[in-house]
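Visitor: 3D model of this:
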Amino acid sequence: MTEMRLDKFLKVSRLIKRRPVAKEMADKGRIHINDQQAKASSSVKAGDELTIRFGQKLVTVKVKELKDSTKKEDAAAMYTLVNEERLEQ
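Guide: Next up, the predicted model:
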């Protein structure tokens, strides 16, 4: 598999637990792929860098591999955590 929809990748990798939540976050502009705002239907490839804003936290991960489905233990192997920072208000 070379490409996958953003919302499906976030669900399969368990960065976000449910696909509708991933879609909603993307629609609100809280997810960027390689510093460009992404939609839920955007394609994710191995090597891409995702930046996700969860409320007061900004998480940056690098996509390592794509899989159609994973077990809970294997989900973290799909990405590498690059940076995690708290946002001040």
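Visitor: From here on, just use CA atoms for contacts and neighbour counts.
Guide: Fine.
Visitor: quick one, strands of the protein?
Guide: With strands called from DSSP state E, the chain shows them at 4-5, 31-33, 36-37, 43-44, 49-54, 57-63, 79-86.
Visitor: With distance to K17 added, can I get these in CSV?
Guide: Below are those laid out as CSV (distance: least, C-alpha to C-alpha, whole Å):
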stretch, distance to K17
strand 4-5, 15
strand 31-33, 15
strand 36-37, 21
strand 43-44, 17
strand 49-54, 13
strand 57-63, 15
strand 79-86, 15
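Visitor: quick one, which of these is nearest to T70?
Guide: strand 79-86 (12.5 Å; C-alpha to C-alpha).
Visitor: Also this sequence, please, to line up against the first:
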Amino acid sequence: MRLDKFLKVSRLIKRRTLAKEVADQGRITIDGKVVKAASRVKEGDVLAIRFGQKIVTVQIEMLKDIVKKDEANSMYKIISEERLEKIEPEFIDDED
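Guide: Next up, the predicted model:
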């Protein structure tokens, strides 16, 4: 199954076009490798998705083309959710 379709069906990302944009921006990895929206996923793959200042890591449990809303979260298992530290801009002292 394509990555963008999995993200939509599992409801990790609500729209397939948004899933494609996120993947094409390099914000998704499969088993540590940056991937594109057309990449193939399989059961057991570990996805890391960066949502703003948060990285969610999930393991794919099953692949289905159609799933009910209340069963969508059974397609994956959340491994971790980590918050990224905001990077403060360095101040440049122009007074010399």
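Visitor: what's the TM-score for these two chains?
Guide: The TM-score (TM-score structural alignment, normalised by the length of structure 1) is 0.96; 86 aligned residues with a C-alpha RMSD of 0.4 Å.
Visitor: before we move on, the earlier item: select, out of the strands of structure 1, the one closest to K71 of structure 1.
Guide: Across these, K71 of structure 1 has its closest neighbour in strand 79-86 (14.2 Å, C-alpha to C-alpha).
Visitor: With structure 2 overlaid, how far apart is the closest one on average?
Guide: In the superposition against structure 2, strand 79-86 of structure 1 averages 0.3 Å from its aligned positions (mean C-alpha distance after the TM-score superposition for structure 1).
Visitor: Which part of structure 2 matches that strand?
Guide: Matched against structure 2 by TM-score structural alignment, strand 79-86 of structure 1 falls on residues 76-83.
Visitor: Could you list the residues in contact with the matching stretch?
Guide: Around stretch 76-83 of structure 2, the neighbours that count as contacts under C-alpha atoms under 8 Å, 6 or more residues apart in numbering are 10, 53-62.
Visitor: what's the distance between it and the middle of its chain?
Guide: Remark: stretch 76-83 of structure 2 is offset 10 Å from the chain centroid, using C-alpha atoms, centre = their mean, to the nearest Å.
Visitor: what does stretch 7-24 of structure 1 give?
Guide: Centre-to-centre, stretch 7-24 of structure 1 and its host chain are 7 Å apart (C-alpha atoms, centre = their mean).
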